[in-house]
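J.: any chance you can model this:
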Amino acid sequence: MSARLLLPAAGGGLRPYTHRAAPAAFLAADAGAAPAASRTVFAAAHVVADPYADTTPDGPAALDWDATLAFRRHLWARGLGVAEAMDTAQRGMGLDWAGAAELIRRSAAEARAVGGRIACGVGTDQLAPGARSLAEVRAAYEEQLALVEETGAQAILMASRALAAAADGPDAYRETYAHLLRQADRPVILHWLGPMFDPALDGYWGSTDLDAATATFLDVIADHPDKVDGIKISLLDAGREIAVRRRLPDGVRCYTGDDFHYPELVAGDEQGFSHALLGIFDPLAPLAAAALRVLDTGDVEGFRELLDPSVELSRHLFEAPTRFYKTGVVLLAWLAGHQDHFAMAGHQQSARSLPHLARAYELADTLGLFPDPGLAAARMRSLLAVYGVEQ
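T.: Presented below is the predicted three-dimensional model:
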């Protein structure tokens, strides 16, 4: 089959594109790599929908468990940890709590079987929409925290839409998180997800003023440093992350969730660095693993040379409206051969335009991310054909 495709052009119409003949060298590295020694790194993993299930956008998701767990084994084999049941797994956008609970149980069991590191999201999404009391919010958090800890996984206390709606100021956040941290059996990761990822979280920590919200966030950590393994900040603001990172108590990690500035934040500066918990490391797993192995040798320049070119793809996938980045992530998993279809929980495969998807394919192919560029091109042709593009 020809290496040439017709892709949507920026100004309309079509333009020719010739795909790579071979994958990048980093894909040839043997699987089974040890985790990075210099950084703790999690990839927030997507879920694989069951394309044969008769689901609706508003109904519970049906997952292909074999493919979903196989992808997690792919991440562990590259030496990455798995951040499970997070927003990348479509929590609140196709995956309900019942599905997330089963995902946590299955993935935690798989992690034990292969010796992989796993941390799982704890939220309040079992609560039906509507006004809720702070007591109800705490009880929902407690239920999910208990389940995660029963599996032996580390807990990630996710930002809660219900808490954002119920809280009447910073003290509600301080009291809720203090209550949960006192109950946690082991140190947790605190997750601050910005409104660009979920508009319902605007004003989290009790204020739309980010300086005031940051002060409350840091108060919670300072009051319970022994119960906080680290924090994940997803505000797409590198300067704010660095400022917060420098104010953390000793022993509390900063896990970057900044999918726009991750190379510089993980590389760090003379005053410290960030670890990582990133959705973009789902499609970038082999490249990220290769770059981290270079960083382990102390070669920061080599690390940046490998990882910096991926930022254009990441910024494209996470462009506004950012909450739909999952569509591009799943597209790339399909094109790379990790799953057999481009169906998503909640039918979110339709959330991005054809030009957006075509550009994601081109950027990923240019990076050499596809193990079989010919397969990726053939699958991209089939998608283009659905939209009426004749090759």
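J.: please make it C-alpha for all contacts and neighbour counts, starting now.
T.: Will do.
J.: which helix or strand contains the closest residue to S274 other than its chain neighbours?
T.: The spatial neighbour of S274 that comes closest, neighbours along the chain excluded (Cα to Cα, 6 or more residues apart in numbering), is V266 at 4.7 Å. With elements taken from DSSP states H and E, the one containing V266 is helix 262-267.
J.: G251 belongs to a helix?
T.: No - if the criterion is DSSP: H, G, I helix; E, B strand; the rest coil, then G251 is coil and not within a helix.
J.: please enumerate the helices of the stretch 51-200 of the chain.
T.: Under the criterion DSSP state H, counting those that start in this stretch, the stretch 51-200 of the chain contains helices at 65-77, 97-114, 134-151, 161-166, 170-183.
J.: before we move on, the earlier item: counting neighbours, what do you get for the residue nearest to S274?
T.: One way to gauge burial is a neighbour count; for V266, by other Cα atoms under 10 Å, it gives 25.
J.: could you report the distance from the residue lying closest to Q349 once chain neighbours are set aside to A128?
T.: The shortest distance from Q349 to any non-neighbouring residue, by Cα to Cα, 6+ apart, is to T327 (5.4 Å). Using Cα to Cα, to the nearest Å, T327 is found at 25 Å from A128.
J.: the two: which is more packed in?
T.: Under the neighbour definition other Cα under 10 Å, T327 and A128 were set side by side, and T327 has more, 26 against 9.
J.: just the element for that one, please.
T.: helix 325-335.
J.: ok, now which ones touch the residue nearest to S274?
T.: Residues near V266 by Cα atoms under 8 Å, 6 or more residues apart in numbering: 39, 256, 273-276.
J.: now these in CSV, with distance to A29?
T.: Formatted as CSV, the entries for those read as follows, by distance: Cα to Cα, whole Å:
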residue, distance to A29
R39, 20
T256, 25
F273, 26
S274, 25
H275, 23
A276, 21
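J.: greatest separation within the residues you listed: which pair is it?
T.: The largest distance within these, taken as Cα to Cα, falls between R39 and T256 and amounts to 11.2 Å.
J.: identify the contacts common to those two.
T.: In terms of Cα under 8 Å, 6+ apart, R39 and T256 are both contacted by the residues 266, 274-276.
J.: the residue nearest to Q349 and A351 touch, don't they?
T.: Yes - in this structure T327 lies within contact range of A351 using Cα atoms under 8 Å: 6.6 Å.
J.: to compare with the earlier structure, here is another sequence to fold:
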Amino acid sequence: MSELLLLGEDGVLTRAGLAEASAFAKPTGPLRSRVAYAAAHVVPKAHADNTPGRPADIDWDATLDFRRHVYSWGLGVADAMDTAQRNMGLDPAAVRELVTRTAETAREAGGSVVVGVNTDHLEHEDASLAEIVDAYKSQLAHAEDAGAGVVLMASRHLARAARATEDPAAAYRRVYGEVLAAAGAPVVLHWLGTAFDPQLAGYFGSDDWSAAADTLVAIIEDAPERVSGVKMSLLDADAEISVRRRLPASARMFTGDDFHYVGLIEGDGVGHSDALLGAFAALAPNASAAIQALDAGDLDAYRRILGPTEALSQQVFAAPTYYYKTGVAFLAWLNGHQGAFQMVGGLHAARSLPHLSRIVELANATGALERPELAAERWNGLLALNGLHGSDARAAASAADLIGARA
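T.: Down below sits the predicted model:
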């Protein structure tokens, strides 16, 4: 099979040539110029009850093999975060098991792993600040006992509780201060914008990012030895650069901006961002090859390899952005990292076929199809399963030719 079928918003099928697989080479040693984590997804058992509201029934072999794939390209894994469907289908029991298993896999593979610590196991929404602190500490202890690094995730409970106080910024400083004091090693703070989770509106005490940044920086200044970095996911490159310049030298900026990561990682002469990206789970070979180019001092190659992938990432993360996990899992399926296009909570149905077709088109154009023939077989087969066949594309082409001849 040497071609792809592509489906337009109008339902018309067209054909595109299938590009060859990129000849990216795995690194022979650690990546040096940037620290890069791929935020990984989870793979459910294909036969499980993967419907909304049901507990996650994880295919652990496929899920952990995907992390080994990321490690083989020299990237770290950021796990049990929003890409793994935290607050969107991954229940607390599955989170705990994922943290334990992914930390063990990292040790075996010699890879670096950080995991999300949150308050999402609380059974009631209106938790007090004290309950939120205890919830954070409980998950923090589990993550550290497992041997994983920690990303202190943005908490829906904290966003809700802080809004109800007279001084939201003070509430954030209190909660983060108490949790950081309990950390056994420096952690990464997490700032997730409303495009990823609307329930996090006003995080760090304000809807104005510059005012919220004042609170974030104050939290770090209160305990600089306990914060190793910030993962910032506001999809606003200017805001990220502004905050990056305010961080102490001991704290890295990890871009979570899946729209503008190429320039942010490259830097601006004053500084650069490292990476903690869901996009890099879908683009591990490309990301690795680009950072290897930076390691070699070849900025042109970096831009040539990674630059075109931004359009693909922007499609995966298109509004509503919180459904981007569907695109990440879809690409993992196309590339042979899972046997079925299934997701926890039925989230594989969150994107339309034309949306997925555009992902296929851009992945083909940017070298993100690791096994092009397999990807074409699976995608064309998915279209056929939905009653869309290659004969439709031939008919459309013939009609277009006829119209052109008459013109």
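J.: report the buried members of the contacts of V266 of structure 1.
T.: Neighbour counting over those (16 or more other Cα atoms under 10 Å) leaves 39, 256, 273-276 as the buried ones.
J.: the stretch 201-350 of structure 2: helices as residue ranges?
T.: Read by DSSP H, counting those that start in this stretch, the stretch 201-350 of structure 2 holds these helices, from start to end of the chain: 209-222, 237-244, 261-266, 279-282, 284-295, 299-306, 309-316, 324-334.
J.: pick the most buried one from those helices.
T.: Per-stretch averages of neighbours, counted by mean count of other Cα atoms under 10 Å, single out helix 279-282 among those, with a mean of 28.
J.: mean shift between it and structure 1?
T.: After superposition onto structure 1, the average distance of helix 279-282 of structure 2 to its aligned residues comes to 0.4 Å, using mean Cα distance after the TM-score superposition for structure 1.
J.: residue range for that helix in structure 1?
T.: Taking TM-score structural alignment as the measure, structure 1 aligns residues 280-283 with helix 279-282 of structure 2.
J.: and that stretch, how far out from the chain middle?
T.: Its chain's average C-alpha position is 7 Å from that of stretch 280-283 of structure 1, according to Cα atoms, centre = their mean, to the nearest Å.
J.: stretch 368-380 of structure 2 now?
T.: The gap between where stretch 368-380 of structure 2 is centred and where its chain is centred comes out at 21 Å by Cα atoms, centre = their mean.
J.: now the helix or strand harbouring S398 of structure 2: buried residues?
T.: When elements are assigned from DSSP H and E, S398 of structure 2 belongs to helix 390-406. Burial within helix 390-406 of structure 2, assessed by neighbour count using 16+ other Cα under 10 Å, is assigned to 390, 392-393, 397.
J.: how about the residues you listed in TSV, adding distance to G184 of structure 2?
T.: Below are these laid out as TSV (distance: Cα to Cα, whole Å):
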residue	distance to G184 of structure 2
G390	58
D392	60
A393	59
A397	63
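J.: out of the residues you listed, flag the one nearest to G149 of structure 2.
T.: Nearest to G149 of structure 2 among the buried residues of helix 390-406 of structure 2 is G390, at 48.4 Å by Cα to Cα.
J.: okay, that closest one and K325 of structure 2: tell me how far apart.
T.: When distances are taken as Cα to Cα, G390 of structure 2 and K325 of structure 2 turn out to be 28 Å apart.
J.: swap in A80 of structure 2?
T.: Separation of A80 of structure 2 from K325 of structure 2 (Cα to Cα): 13 Å.
J.: what does E144 of structure 2 give?
T.: Shown here: E144 of structure 2 relative to K325 of structure 2, a distance of 26 Å by Cα to Cα.
J.: which residues touch Q339 of structure 1?
T.: With contacts defined as Cα under 8 Å, 6+ apart, Q339 of structure 1 is in contact with 48, 67, 333.
J.: hang on, I meant L265 of structure 1
T.: Listed by Cα under 8 Å, 6+ apart, the contact set of L265 of structure 1 reads 238, 242, 256, 273-274.
J.: now render the residues you listed as a markdown table, adding distance to A358 of structure 1.
T.: Written out in a markdown table, the entries for those read as follows (distance: Cα to Cα, whole Å):
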| residue | distance to A358 of structure 1 |
| --- | --- |
| A238 | 28 |
| I242 | 34 |
| T256 | 28 |
| F273 | 34 |
| S274 | 32 |
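J.: relative to E102 of structure 1, which of these is nearest.
T.: Taking Cα to Cα as the measure, E102 of structure 1 sits nearest to T256 out of the contacts of L265 of structure 1, at 26.9 Å.
J.: skipping its backbone neighbours, what lies nearest the closest one in space?
T.: For T256 of structure 1, the nearest residue in space outside its immediate sequence neighbours is A276; the separation is 4.7 Å by Cα to Cα, 6+ apart.
J.: just give me the match in structure 2 for A172 of structure 1.
T.: Using TM-score structural alignment, A172 of structure 1 lines up with A171 in structure 2.
J.: L374 of structure 2 touches N335, doesn't it?
T.: Yes - using Cα under 8 Å, L374 of structure 2 makes contact with N335 at a distance of 7.1 Å.
J.: who has more neighbours out of these two?
T.: N335 (21 against 16).
J.: look up how far D171 of structure 1 lies from the most centrally placed residue in structure 1.
T.: What sits nearest the mean C-alpha location of structure 1, by Cα atoms, centre = their mean, is G279, with 2.4 Å. Remark: distance between G279 of structure 1 and D171 of structure 1 (Cα to Cα) = 31 Å.
J.: can you tell me what G94 of structure 1 aligns to in structure 2?
T.: G94 of structure 1 maps onto G89 in structure 2 when the alignment is built from TM-score structural alignment.
J.: residues near that match, how many?
T.: Should you count by other Cα under 10 Å, G89 of structure 2 turns out to have 21 residues around it.
J.: and for it, nearest residue in space, chain neighbours not counted?
T.: Of all residues apart from its sequence neighbours, G345 sits closest to G89 of structure 2 (Cα to Cα, 6+ apart), at 5.1 Å.
J.: show me what contacts that neighbour?
T.: Counting by Cα under 8 Å, 6+ apart, the residues that G345 of structure 2 touches are 50-56, 88-89.
J.: run the last query once more with 6 Å
T.: Under the criterion of Cα atoms under 6 Å, 6 or more residues apart in numbering, the neighbours of G345 of structure 2 are 50-52, 89.
J.: got TSV for those, with distance to T309 of structure 2 too?
T.: Output for those, formatted as TSV (distance: Cα to Cα, whole Å):
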residue	distance to T309 of structure 2
N50	30
T51	31
P52	31
G89	28
